[in-house]
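Student: For reference, the sequence and a predicted model appear below.
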Amino acid sequence: MIWYTVLVLAVAAERTAELAVARRNARWSLARGGTESGQRHYPAMVVLHTGLLAGCLYEVLAAETPFVPAVGWPALAVVLAAQGLRWWCIRTLGPQWNTRVIVVPGLPRVTGGPYRRLRHPNYVAVVAEGIALPLVHGAWITALAFTVCNAVLLIVRIRCEDTALATTAEAPAAAGARA
């Protein structure tokens, strides 16, 4: 359980680093005339992602779930791959990346890196991590609950991003929020 706690805390630290990058990038985007959309769903996203981390630890501790190597090791590999994909997205979007939906008019749509093949690759990372992180140590309920809630939230989030991109003055613009 100790190593799993360290893993979840490491993911929490990574999320904190993401928020620092997002705040810096939000200032960059807003200074260039960026407009924010989706403020209403953002708090739900924060609660959901915080709940994922807390749920992982709580379920494993409360239910005393054992580590099952046949599930845990592959799930850990997926968690690590998801982190790699997430940071590839962040690097590819540069200052346009954000956890919020901020679109800067006039910027071209980013089509390099993982965006060359996927429309929303960071959400692939979020989905993979949301399933895999709990399963590393057998937190099946957390994996299922996060996946269902995240699916609903992603429907809202992706619609918000697509609408924001489509309604900018100089469409297609780059999404600052391909988070």
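Tutor: That came through, no problem. Numbering: from 1, shown residues only.
Student: okay, CA-based contacts and neighbour counts for the rest of this
Tutor: Noted.
Student: Spatially central residue in the chain, please.
Tutor: Nearest to the geometric centre of the chain sits Val126, at 4.3 Å (CA atoms, centre = their mean).
Student: Quick check: what element follows the helix or strand where that one lies along the chain?
Tutor: If you go by DSSP states H and E, Val126 is part of helix 121-135. Counting by DSSP H and E, the next helix or strand C-terminal to helix 121-135 is helix 140-166.
Student: Quick check: which helices or strands does that following helix pack against?
Tutor: strand 35-37, helix 42-63, strand 101-103, helix 121-135 (3 or more CA pairs under 8 Å, 6 or more residues apart in numbering; DSSP states H and E).
Student: okay, pairing it with this:
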Amino acid sequence: MTDGPLLWPLIATVVVFGTMAGEASRASVNERVLLARGATIVPDPSFRWMRVAYPTGFLAVILEGWWRGAHWQGWAALGLAIYLLGKAVKYAAIATLGTRWSFRVLVLPAAPLVSRGIYAVLRHPNYVGVGGEVVGIALWMQAPITGTLFAVTFGFILLWRIRIEERALGLAPRA
């Protein structure tokens, strides 16, 4: 396989947006299940920003990788490894939460907080995994400009989201 200028950005596009579509489908099914079980949707202004920033950030990074002629070398290999590790952490969180995992913040009345599986080790493994995805794709695509902007911007959105979730679940004091 030749390492042409489109190869790695094309592979990244298929991997990133393919897994994103699968995750969106699963989140949608889980949200319907949760709502049917009596869950309430928590007001979450970060969600509308996440819905735009997440796919747009990946697309921008991949386009910069294409523009720069991303090729297979040390940084790309490290980036792919970090991206895949991030996915593994995220999927461990998804597996542990089961139908309780969704894109929206939904609170299921009287349901205990999940503290088994990866949640016994990390407080927010889903977001740790997303952080790995973001840093990993930037290194994999050798995209320092959009990668940095994506990481910083989405990092702030994730911190905002974590505060919303923790308040909703009673883990942080209310302001």
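Tutor: Structure's in. What do you need? All values reported here derive from a predicted model rather than from experimental measurement.
Student: Superposing both, give me the TM-score.
Tutor: Once superposed, the chains reach a TM-score of 0.89 (TM-score structural alignment, normalised by the length of structure 2), with 166 aligned residues with a CA RMSD of 1.5 Å.
Student: Please pull up the equivalent of Val71 of structure 1 in structure 2.
Tutor: Here Val71 of structure 1 is matched to Trp75 in structure 2, going by TM-score structural alignment.
Student: tell me the average deviation of the helix holding Val126 of structure 1 from structure 2 after fitting.
Tutor: Comparison of helix 121-135 of structure 1 with structure 2 after fitting gives an average deviation of 0.8 Å (mean CA distance after the TM-score superposition for structure 1).
Student: which residues are in contact with that helix?
Tutor: 8, 52, 56, 71-72, 75-76, 78-79, 81-83, 85-86, 89, 114-115, 140, 142-144, 146-147, 150, 154, 178-179 (CA atoms under 8 Å, 6 or more residues apart in numbering).
Student: one more time with 7 Å
Tutor: 56, 71-72, 75-76, 78-79, 82-83, 85-86, 89, 114-115, 140, 142-143, 146-147, 178-179 (CA atoms under 7 Å, 6 or more residues apart in numbering).
Student: Separate out the buried members of those.
Tutor: 56, 72, 75-76, 78-79, 82-83, 85-86, 89, 114-115, 140, 142-143, 146-147, 178-179 (16 or more other CA atoms under 10 Å).
Student: returning to what we had before: which residue numbers in structure 2 go with the helix holding Val126 of structure 1?
Tutor: The counterpart of helix 121-135 of structure 1 in structure 2, using TM-score structural alignment, spans residues 125-139.
Student: Mind listing what's buried along that stretch?
Tutor: Applying a neighbour-count criterion of 16+ other CA under 10 Å, one finds 125-139 buried in stretch 125-139 of structure 2.
Student: do stretch 156-168 of structure 2 as well
Tutor: 157-158, 161-162, 164-165, 168.
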